[in-house]
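*Asks:* I'd like to go over a predicted model; first the sequence, then the structure.
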Amino acid sequence: MSATNQTSVKEFFIVGFPGLHPMYFGLTSVLLFFVYMFTLVGNGIFLILFITDRSLHKPMYVIILNLVVSDVLFSTTTLPKIIARYWFQAGAISFTACFVQMYFVHYFGTVNSYILLIMALDRYVAICYPLRYPTIMTNSIILLTSIISWVVAKACPLMMVIRAYPLPYCASNTIIQCYCDHISITTLACTDRTPYAFPAFVFAMVVLLVPLAFIVSSYCATIVAVFRIASTQGRLKTLSTCTPQLIIIALYFFPRCFVYLASNVGITFSTDLRIAIIMLYSLLPPMVNPLIYCLRTKEVKQTLMKTFTKQQLIHNAAA
């Protein structure tokens, strides 16, 4: 009998936090709903500013635009279902839909990793080769590399789904997680998970550590170049252009690396804490990234203030 024929599970049930008392379900759903709304509004504001103000049509902001799109799509893939689970007790998800969600969870995570790599390379060229920056990092080059990132990122998540989908699922159907991902699904398979877990772990490490290695290398070279600048004011001004990217990269990579490595070196912690850390690094960056762009990036801040002032003038004139 084939593995596909052995599968008796027709749907999965997303549990979320297994230790969460039912009396807190409503509060959790409201909290997640506001996280989703803040993510949509914050990233939507940047998207509108980018579309309406041509002064933002520069390589760095084209990179941020890709990050915005990926963040919104990731949050839309994961949050509505877990909100429905706690708000309406609608945690059931069909067998196929769970694998579709799994694909997009890993796909958008991979895209983010590649986009952050492009962001680091952009800052490296801007600081180490400032005179050549306009010819190296053009909008066309950034657009091309971004498209390549979105296309190349499809391969590994698709392979993970293709390998996991035919496995026999004949026992528990409860996903101990807030969304369907490779680990939470394949642990439910009625077969030895090792042949599927190790390639998935290698994929995760490649997607995380290879871009991270390039990012760390580029920022080390960038910092060396910064400290060669004679004036203290010049050094601080140059470093300030890297600060938003460093914050974003730290929020994305460090918690992920900790969770993946901890689970494979014997560090144990409670299921609820593990899920909380995963939700933190999954949902916090998409929500706070727009704040980082606006508060730490001078041009975005100026564009936002100019738009706000213009709207105030229109409102006052109408009144």
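*Replies:* Thanks, I have the structure now. In this text the structure is predicted, and so the values were computed from the model without any measurement. Residues are numbered from 1 along each chain as shown.
*Asks:* Every contact and neighbour count from this point should use C-alpha atoms.
*Replies:* Will do.
*Asks:* need the helices for the stretch 151-300 of the chain, in chain order.
*Replies:* 155-164, 182-186, 194-226, 232-265, 271-296, 298-318 (DSSP state H, counting those that start in this stretch).
*Asks:* mind listing what's buried in the fourth one?
*Replies:* Judged by neighbour count (16 or more other CA atoms under 10 Å), helix 232-265 contains these buried residues: 235, 238-239, 241-242, 244-246, 248-249, 251-253, 255-256, 259.
*Asks:* so what does that helix touch, helix or strand wise?
*Replies:* When contacts are defined as 3 or more CA pairs under 8 Å, 6 or more residues apart in numbering; DSSP states H and E, helix 232-265 sits against helix 95-128, helix 194-226, helix 271-296.
*Asks:* heading toward the C-terminus, what's the first helix or strand past the first one?
*Replies:* Which is helix 95-128. helix 133-136 (DSSP states H and E).
*Asks:* can you pull the buried residues of that following helix?
*Replies:* Tyr133, Ile136.
*Asks:* again with stretch 194-212
*Replies:* Tyr196, Ala197, Ala200, Phe201, Phe203, Ala204, Met205, Val207, Leu208, Leu209, Pro211, Leu212.
*Asks:* adding another structure so you can compare the two:
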Amino acid sequence: MSDSNTTDFKNPSTFILLGIPGLEAAHVWISIPFCAMYAIAILGNITILFIVKMEPSLHKPMYYFLCMLAGTDLVLSTSILPKTLTIFWFNSREIDFSACFTQMYFIHCFAVIESGIFVAMAFDRYVAICDPLRHSTILTNPVVAKIGLAVVLRGIMLILPYPFLGTRWPYCRTNIIPHSYCEHIAVVKLACADISLSSYYGLFVAFLVRGLDMIFIALSYTQILRAIFSLPTKDARLKTFGTCSSHLCVILAFYIPGLFSFLTHRFGHNVPLHYHILIANVYLLVPPMLNPIIYGVSTKTIRDRLLRLFTH
């Protein structure tokens, strides 16, 4: 490990990731659940993509959005975990300067894309439950493709200033990042310059983008719940409510830890660092693991197709 934390330098060739500071002795044990979550995420999301591709009856808007979510989860979890595991297992803490900003871009870009997909899926469920007769005419394949393209372009364009600004600050104090991956604010805090622009832009993305996404999702599910409670039979209400509540749990598992991690970087100076870093990892690893289980296995059509695949 480099001793460059006490050396004057400008824009070092490498950064040093500490993993989870304060829990170095437990890194190997922490890697076990992390590795299990990653394996489930990879296997589950690839299975979702395979089943939807092979089953013509699943070529519908809901499952197209599910495939977008699965692809996003694969990239998101792969952007963070392989490097984290090399830190835990081999103490390989160095990461190239440009590779660090590339990882930063992919993590934040696909987190924004995932947020947009949750909004699109909430809108799809709103139309399917509240206006089912018009669902096929509102969410046609071209409309779904345009929504998916808009979600991806939004993520690409909004996060582009992160590495663009970050690579232009001079780094002359230290190259040690007290984190397990290159999180935006954790990296730019190392700059020996006024990083207000990066900080304010990060706040803008968090509150305008994710805040608006959460509002749209809340409005959609409020209307969905109103429609559920107006259903004529108790069984229909319970079935639909159970599906929506599981979806909401996955959405909350993505947004709440993410907002906690973001706000802690700026305001949570009294939060223990190891606790903060654990939450920051969990919010990027748990949703990719839960999404194929909640959205996939709990969906009867996918579950039946999966059972047929194994029995065959």
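*Replies:* Happy to help now that I have it. Small disclaimer: the values here were computed from a predicted structure and weren't measured.
*Asks:* TM-score for the pair, please.
*Replies:* Between these two chains, after superposing, the TM-score reads 0.92 (TM-score structural alignment, normalised by the length of the second structure); 304 aligned residues with a CA RMSD of 1.7 Å.
*Asks:* Reformat the helices of the stretch 151-300 of the first structure as CSV; add distance to Tyr124 of the first structure.
*Replies:* What follows is the helices of the stretch 151-300 of the first structure, written out as CSV (distance: least, CA to CA, whole Å):
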stretch, distance to Tyr124 of the first structure
helix 155-164, 28
helix 182-186, 34
helix 194-226, 5
helix 232-265, 9
helix 271-296, 18
helix 298-318, 19
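*Asks:* what's the closest of these to Phe88 of the first structure?
*Replies:* Across these, Phe88 of the first structure has its closest neighbour in helix 271-296 (20.1 Å, CA to CA).
*Asks:* tell me the average deviation of the closest one from the second structure after fitting.
*Replies:* Taking mean CA distance after the TM-score superposition for the first structure, the mean distance separating helix 271-296 of the first structure from the aligned residues in the second structure is 1.2 Å.
*Asks:* Just list what that helix packs against, helices and strands only.
*Replies:* Short answer (3+ CA pairs under 8 Å, 6+ apart): helix 271-296 of the first structure packs on helix 25-52, helix 59-87, helix 232-265, helix 298-318.
*Asks:* Matching Asp30 of the second structure against the first structure, which residue comes up?
*Replies:* Not quite, residue 30 of the second structure is Ile, not Asp. Alignment note (TM-score structural alignment): Ile30 of the second structure maps to Thr28 of the first structure.
*Asks:* right, I mislabeled it, should have said Asp304 of the second structure
*Replies:* Counting by TM-score structural alignment, the partner of Asp304 of the second structure is Gln302.
*Asks:* ok, that match to Ile45 of the first structure distance?
*Replies:* 13 Å (CA to CA, to the nearest Å).
*Asks:* so stretch 98-110 of the first structure matches what in the second structure?
*Replies:* Taking TM-score structural alignment, stretch 98-110 of the first structure hits residues 100-112 over in the second structure.
*Asks:* in that stretch, what's buried?
*Replies:* Cys100, Phe101, Gln103, Met104, Tyr105, Phe106, Ile107, His108, Cys109, Phe110, Ala111, Val112.
*Asks:* if I look at the fourth one, how far off is Lys10 of the second structure?
*Replies:* Going back to what we said before, that points to Met104 of the second structure. In terms of CA to CA, Met104 of the second structure sits 20 Å off from Lys10 of the second structure.
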